[in-house]
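Enquirer: I'll drop the sequence and a predicted model, then ask my questions.
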Amino acid sequence: MPPSRRIGSGGVTAVAQAGTEGLKGRRKAILGWCLYDWAMSAFNTVIGTFVFSRYFTDAVAGDPAQGTQQWGMALGISGIIVAILSPVVGAIGDRGGRAKPWLAVLTTVCVLATAALYWVRPDAAYIPLALLAMAVASTAFELSYVFYNALLPVAAPPGYAGRVSGWGWGLGYFGGLGSLILCLVLLVQTDAPLFGLIGKEEAEHVRATALLVAVWYALFAIPLFLLAPDRPSVDKPAGRIVREGLAALADTVRHVRSYGNTVRYLIASALWRDGISTITAFGGIMAGSLFGMDTAQIILFAIMLNVAAGTGAVGFAWVDDRFGAKPTLIISILGLMVSATALLLVGTSYWSWAPMLALPLNWTQEQQWLLLFGLVLGIFFGPAQAAARTMVVRISPPGMETELFGLYNLTGRAVGMIGPFAYGAATAYWDSQRAGMSTVLVLFTAGLLLLLTVKEPARRGEAA
């Protein structure tokens, strides 16, 4: 690669020198970095999935179908903005050196926009405020990933990137679970929300979950800024940094054929990540309509799935460092394919041979098998995502870490439209949600086959 693109390599040298301290000397930095995953997971779990999104569609919009469409439109617009800005801010960030200032600004914007959701009352007049606040929060949230992930090689000593990534991703799953339980216990499912300090008029107890998430995010993000190191600063005027960043991105686009290994990996990872996103987006719908699970069962299922995913991310972290990110990803994707296939067969004539389960739950046999294979599926969720970002670190040329994570976001967004579209089209054509969910197997297979052509550098920073 051109020597001019190795700007920021001093940061790599600093990381290597810091790595000589060993894991013991880096524990505070690693803890600070991992806690940011714990912090930001509350937004996805509480706001985006289980609590506030349902509050908007059911109580604010009034019409669940129309509310879902409006909520999806806001997230779609946010996704387009993220796809455009991710590689741009990533390239500029690499030329500016430090990542923490960017991360601090984006974290603050997300926290404030999330807190603003508290003022969204159960009235259609508040739809614009809800959609605007959610779009701003989601955009800042997704862009923060670019700079947070780029700090992985700075926080982790050489040889520990896989473990630190896995620990962070696992902690994120448990953080999302913890924030959800806290919201349910303190606010949503209690007769005296927040020990009687707030009421239930105008759904205040549900709206207050946005404030809890904002405080959670802000509080647990602080350790990263206090404990984790930053990349070396660059003494350049802001205007020059922006010009050089845009020029660097343009150079990458012009010479994209020179980065064939990296491009193949970005597309491959986007495919299996889209498969995972499709499962999480439509899995609850399928569990309810096809297997008759009620809301309480789906929430319990989701909680157990998060525990399994967090455990898998942490458990496979050492495999990543010992054998490499690529072998870890291959094992994870194969595990996803096998368990997803088993899930699709449950309740069909192909499952008549299955023995009776006796789980301590008042669930039907099909629901018990669904839970069992769902937990197996969850175990491979974590490592498939944690090792994916480790691989980005290992294939990133020195000085291009943030730009590569920006492109990682871009490809994820671009390919991310395939899964939901394929699911909907297959479900409509065959009038079967099983057919719709089977499209994730195509995404997993395509991602795996393309991954097999990718070379994982022997050492972090080796040119792709």
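Expert: Great, that's in hand. This one's a predicted model, so the numbers in the text were calculated from it and none came from an experiment.

Enquirer: C-alpha from now on. contacts and neighbour counts both.
Expert: Will do.

Enquirer: any idea what sits nearest D63, other than its immediate chain neighbours?
Expert: The shortest distance from D63 to any non-neighbouring residue, by C-alpha to C-alpha, 6 or more residues apart in numbering, is to T57 (6.6 Å).

Enquirer: wait, what's in contact with that neighbour?
Expert: Counting by C-alpha atoms under 8 Å, 6 or more residues apart in numbering, T57 makes contact with D63, P64, A65, Q66, G67, T68, W71.

Enquirer: for those residues, which one is nearest T45?
Expert: W71 (15.5 Å; C-alpha to C-alpha).

Enquirer: who are the neighbours in contact with the closest one?
Expert: Residues near W71 by C-alpha under 8 Å, 6+ apart: S53, F56, T57, L131.

Enquirer: what distance do you get for the second one to T427?
Expert: Looking back up the chat, that one is F56. 26 Å (C-alpha to C-alpha, to the nearest Å).

Enquirer: got TSV for the contacts of T57, with distance to A14 and secondary structure too?
Expert: Output for the contacts of T57, formatted as TSV (distance: C-alpha to C-alpha, whole Å; DSSP: H, G, I helix; E, B strand; the rest coil):
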residue	distance to A14	secondary structure
D63	55	coil
P64	53	helix
A65	53	helix
Q66	52	helix
G67	50	helix
T68	48	helix
W71	44	helix
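
Enquirer: buried ones only from the residues you listed, please, as a PyMOL command.
Expert: To isolate the buried subset of the contacts of T57 in PyMOL, counting by 16 or more other C-alpha atoms under 10 Å, use the following:
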select buried, resi 64+67+68+71
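
Enquirer: which one of F56 and T427 has more residues nearby?
Expert: F56 (28 against 18; other C-alpha atoms under 10 Å).

Enquirer: dropping in the other structure now:
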Amino acid sequence: MPPVAQNNFLHDAPKGRLVSWALYDLANTIFSAVFLTAYFPLMITEMTGVRWAYGAACTAAMIIAGLLVPFLGALSDHTGKTKQYLFRTTLITIAFMLAAAVLKRPRDLILVFVCGCIFYHASLVFYHTLLPTAAPPGKQGFTSGLGTGLGYLGVVMVLPLTHWAEKHWGTSSVFLFSGFLFFIFSLPLFFRVPERSVPHPQTFRWSFWKEAWLQVFKLIAELKSRPVLLLFLSAHFLTVDALNSLIFWFMVYAREVFHPEKNVLILLLAGVNVAGFLMGLLSGALTDRWGALPVTCLSALMLTATLTALHLLPAFRLFAVFSMTGGAFAIAGTWTAGRKALIELAGDGADLGEYFGLYVLTAKLSVFSTLFFGILADSAGFREALGILLFPATAGLVLFLCAWGLKRKYGQA
């Protein structure tokens, strides 16, 4: 009779890898919630008294991260050291998070924010390319959904603790505590998920930068012969443009339009993340059952409908309800189904990292609405600013539907 430990879920090697990979989603979502959505945006907009500066910082960080993405994807594909680079970018991200706890001047805080965002988004390139290592094809949708769901659940776990820490020791303690949790929950991946195997691994060299960008232009040129993949990446660019703005500005919008107390804002964000956990599991299950592209289309539809409702609704309660239903599914479904859709369309080959690099590149450059939102919020108001997000969201939905239609008709990417 085998030892009991061998029957334990976490000691079963394939399932242990699956859970360990998903737990990193929990870890980095703590950074996303605290730094990108909750405490830092509220703090910096209150300190500066304007919104455009925060929007400009978000845009700058994402563009710089986008310029790095092809190079990072090439590192993953050619060196066979994906986990090593993920570990380094994770530690640097945490270091900038901790720096925000000790700096006081708005200019310094914005600089730390930009640098932290750059390395956070850089780490996602390495993280995404480890998905085929952590889970077999039939479980990748579930694993991606589990990661998305655990990320939201982690935020629900952390927010009450950070709110308590802020009340007793100030906002600086929030960044210190969150950085520590980011590190702790990232450890299972580094211990349990194997390194990504690549054929003929090479040593690091700076020429990867030039080669990576040449490969980007080559991949873009090849997309002419892969219309489904071209439509998918174009739709992803537009949809994530709206999503990025929604994530960056969600808490500031709720504060400025509805004026709730701080603890109510924290409860709202916790509620959205509870819903996100459930929607992550649901979208993962639907992805494995229906396929990635149909769920991606459904997510884009929910995003467009939710933005329309949020733009028009006058009451805070209705705003909260729509955020925790359609909004939660839109965000969770986009990330969950999108990763699986790319693997299905691009194939699990040696160049998967480069395609993921292109996939993340489209997400990083999807930041123009974030800047326009801040400018319009200062000049015309927050409701008017939210309305502009309907344009990229609707266009993304149309292109996703076109991609799905072509895939069903011709069966090729």
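Expert: Yes, it's here. Please read these numbers as outputs of a predicted model, since none were measured by experiment.

Enquirer: now the TM-score, please.
Expert: Their TM-score after superposition, calculated using TM-score structural alignment, normalised by the length of structure 2, is reported as 0.85; 396 aligned residues with a C-alpha RMSD of 2.9 Å.

Enquirer: re earlier: dump the contacts of T57 of structure 1 to a markdown table, plus distance to A218 of structure 1.
Expert: Listed next are the contacts of T57 of structure 1 as a markdown table, based on distance: C-alpha to C-alpha, whole Å:
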| residue | distance to A218 of structure 1 |
| --- | --- |
| D63 | 33 |
| P64 | 31 |
| A65 | 33 |
| Q66 | 32 |
| G67 | 29 |
| T68 | 28 |
| W71 | 24 |
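
Enquirer: quick check, nearest of the contacts of T57 of structure 1 to W167 of structure 1?
Expert: W71 (31.8 Å).

Enquirer: host element of G406 of structure 1?
Expert: Secondary structure assignment for G406 of structure 1, by DSSP states H and E: helix 401-415.

Enquirer: in contact with the aligned residue in structure 2 for T278 of structure 1, which residues?
Expert: Using TM-score structural alignment, the partner of T278 of structure 1 in structure 2 is S245. Taking C-alpha under 8 Å, 6+ apart, we find S245 of structure 2 in contact with V367, S369, T370, F373, L389.

Enquirer: which of those residues sits closest to S173 of structure 2?
Expert: Nearest to S173 of structure 2 out of the contacts of S245 of structure 2 is T370 (C-alpha to C-alpha; 27.7 Å).

Enquirer: my guess is the closest one contacts F248. True?
Expert: Yes - using C-alpha atoms under 8 Å, T370 of structure 2 is in contact with F248, at 7.4 Å.

Enquirer: higher neighbour count, those two?
Expert: Counted by other C-alpha under 10 Å, T370 of structure 2 and F248 do not tie: T370 has more neighbours, with 27 against 22.

Enquirer: name the surrounding residues that touch the stretch of helix or strand that one belongs to.
Expert: In this assignment (DSSP H and E), T370 of structure 2 forms part of helix 368-379. With contact meaning C-alpha under 8 Å, 6+ apart, helix 368-379 of structure 2 is reached by 50-56, 58-59, 241-242, 244-245, 248-249, 382-386, 388-389.

Enquirer: swap the cut-off to 6 Å and go again
Expert: Outside helix 368-379 of structure 2, the residues within contact range by C-alpha atoms under 6 Å, 6 or more residues apart in numbering are R51, W52, G55, A56, S245, A385.

Enquirer: please apply the same query to stretch 406-413 of structure 2.
Expert: R226, V228, L229, L345.

Enquirer: and the third one, what's its match in structure 1?
Expert: In structure 1, the residue equivalent to L229 of structure 2 is T262, according to TM-score structural alignment.

Enquirer: can you show me the helices along the stretch 301-413 of structure 2?
Expert: 316-322, 328-346, 352-364, 368-379, 382-387, 390-410 (DSSP state H, counting those that start in this stretch).

Enquirer: ok, which of those helices comes nearest I30 of structure 2?
Expert: The closest of those to I30 of structure 2 is helix 328-346. By C-alpha to C-alpha, the value is 15.2 Å.

Enquirer: got the angle for the closest one vs helix 390-410?
Expert: 40 degrees (axes from the mean of the first three to the mean of the last three C-alpha atoms, to 10 degrees).

Enquirer: where does the closest residue to A287 of structure 1 other than its chain neighbours land in three-state SS?
Expert: Using C-alpha to C-alpha, 6+ apart and skipping the chain neighbours, the partner closest in space to A287 of structure 1 is M293 (5.8 Å). What DSSP: H, G, I helix; E, B strand; the rest coil gives for M293 of structure 1 is coil.

Enquirer: and M293 of structure 1, how close does it get to I379 of structure 1?
Expert: 22 Å.

Enquirer: more crowded one of these two?
Expert: The residue with more neighbours, out of M293 of structure 1 and I379, is I379; 27 against 19, by other C-alpha under 10 Å.

Enquirer: point me to the helix or strand that includes the alignment partner in structure 2 of A83 of structure 1.
Expert: Counting by TM-score structural alignment, A83 of structure 1 lines up with G66 in structure 2. If you go by DSSP H and E, G66 of structure 2 is part of helix 52-79.

Enquirer: number of nearby residues for the match of A83 of structure 1?
Expert: Neighbour count of G66 of structure 2, defined by other C-alpha under 10 Å: 23.
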